[in-house]
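**Student:** need coordinates for the following:
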Amino acid sequence: MADTDDVVKRILTTYDTITVVGASASPAKAAHRVPALMQRHGWRIIPVNPRGGQILGEQAYRTLAEIPEQVGLVDVFRPAERAPEVARQAVAAGATALWLQLGIASAQAREIAEAAGLAYVENRCLAIELRRLGLDAPGLRA
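**Tutor:** Here you go, the predicted model:
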């Protein structure tokens, strides 16, 4: 666990933008509430949702490949069986960290991410870790 805690802290203190695969426009869903909380704490959110449109006031992209800028941290709100494909897409998009939300774990996604040198966290919630560690986005710290 200590190793995972180190990775969690490194991710939350390094990345100021979070690309959220499976972001939802529905306030009832964790895939909306968690990115909204991260946004309130200063992180920029790039939503990825097959419907596109706007989520949390940001342009939503249909796929990771459509994002017109460098992707760093990819946060995943998709079922575990979809995680390996998201991991492959994250690697192809040049991501440097992959985070699978609470309840999502995938040995195959871990293998893909770690083989490509990505920092990797699974079965953890960004919002819970944020509160546990008492952090804000890197740009907001003095």
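
**Student:** from now on I want contacts and neighbour counts done on CA atoms only, so please keep to that.
**Tutor:** Will do.

**Student:** host element of Thr19?
**Tutor:** Element membership for Thr19, per DSSP states H and E: strand 17-21.

**Student:** who are the packing partners of that strand?
**Tutor:** Applying 3 or more CA pairs under 8 Å, 6 or more residues apart in numbering; DSSP states H and E, we find strand 17-21 packed against strand 44-48, strand 73-76.

**Student:** starting at the chain centroid, how far to the last one?
**Tutor:** Average the C-alpha atoms of strand 73-76, do the same for its chain, and the two points are 2 Å apart (CA atoms, centre = their mean, to the nearest Å).

**Student:** show me which residues of stretch 61-80 are buried.
**Tutor:** 61-64, 67, 71-78, 80 (16 or more other CA atoms under 10 Å).

**Student:** Arg51: neighbouring residues, count only.
**Tutor:** 12 (other CA atoms under 10 Å).

**Student:** now show me the structure for the sequence below, then we'll compare the two:
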Amino acid sequence: MSDDITDDLEDVLAHETIAVVGCSSTPGKAAHDVPKYLLDHGYDVIPVNPFADEIFGRDVYDALSDVEEEIDVVCIFRPSEEVSEIVDSALERDDVDAIWTQQGIRDDDAAARAEDDGRTVVQSRCMMVEHRRRSA
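**Tutor:** Below you'll find the predicted structure:
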């Protein structure tokens, strides 16, 4: 991550298409409410969850590698120990500019690999909170 996290946050939040790995179909869970907020605020949210068929009236992909649309940002709602594998999947795609792990989720080694590959990384921050801060 660059020294100026504010610039990184602004850059990532300026993107439009967000694949949410671990998106939940259960209202009340952060993995549901945060992507719903993003969807309601103009982002194109692509749910990724192998245990759901539809979330927010949208088809759900089993894995990041299955997503056919272009992805700008991969937002991760999975435990920290799963981040490495998700980051590797993101790095296999040429379209992913940024990787964002939600509050409490981080993997510094995976983040370093992504940054070394030219991707922006934001760890352990909530996209909804950061968006609200900048929209107030």
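
**Student:** what's the TM-score here?
**Tutor:** The TM-score (TM-score structural alignment, normalised by the length of structure 2) is 0.93; 134 aligned residues with a CA RMSD of 1.4 Å.

**Student:** still on that earlier bit, wait, which of the helices and strands packed on strand 17-21 of structure 1 is closest to Asn123 of structure 1?
**Tutor:** strand 73-76 (10.2 Å; CA to CA).

**Student:** once aligned to structure 2, how far is that closest one on average?
**Tutor:** Averaged over the aligned pairs, strand 73-76 of structure 1 sits 0.3 Å from structure 2 after superposition, using mean CA distance after the TM-score superposition for structure 1.

**Student:** would you map the helices across structure 2?
**Tutor:** 5-13, 30-40, 80-91, 108-116, 127-135 (DSSP state H).

**Student:** mean per-residue distance, the third one to structure 1?
**Tutor:** After superposition onto structure 1, helix 80-91 of structure 2 sits on average 0.6 Å from its aligned residues (mean CA distance after the TM-score superposition for structure 1).

**Student:** relative to strand 17-21, how tilted is that helix?
**Tutor:** 140 degrees (axes from the mean of the first three to the mean of the last three CA atoms, to 10 degrees).

**Student:** gap between helix 80-91 of structure 2 and the chain center?
**Tutor:** 11 Å.

**Student:** which elements pack onto it?
**Tutor:** So helix 80-91 of structure 2, by 3+ CA pairs under 8 Å, 6+ apart, packs with strand 73-76, helix 108-116.

**Student:** and the helices and strands packed on strand 17-21 of structure 1 as a markdown table, adding distance to Ala36 of structure 1?
**Tutor:** Formatted as a markdown table, these follow (distance: least, CA to CA, whole Å):
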| stretch | distance to Ala36 of structure 1 |
| --- | --- |
| strand 44-48 | 8 |
| strand 73-76 | 13 |
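
**Student:** wait, which of the ones you listed is closest to Thr17 of structure 1?
**Tutor:** That would be strand 44-48 among these, by CA to CA, at 4.5 Å.

**Student:** and the closest one, what does it pack onto?
**Tutor:** With 3+ CA pairs under 8 Å, 6+ apart as the test, strand 44-48 of structure 1 has strand 17-21, helix 30-40, strand 58-59 packed against it.

**Student:** lovely, talk soon.
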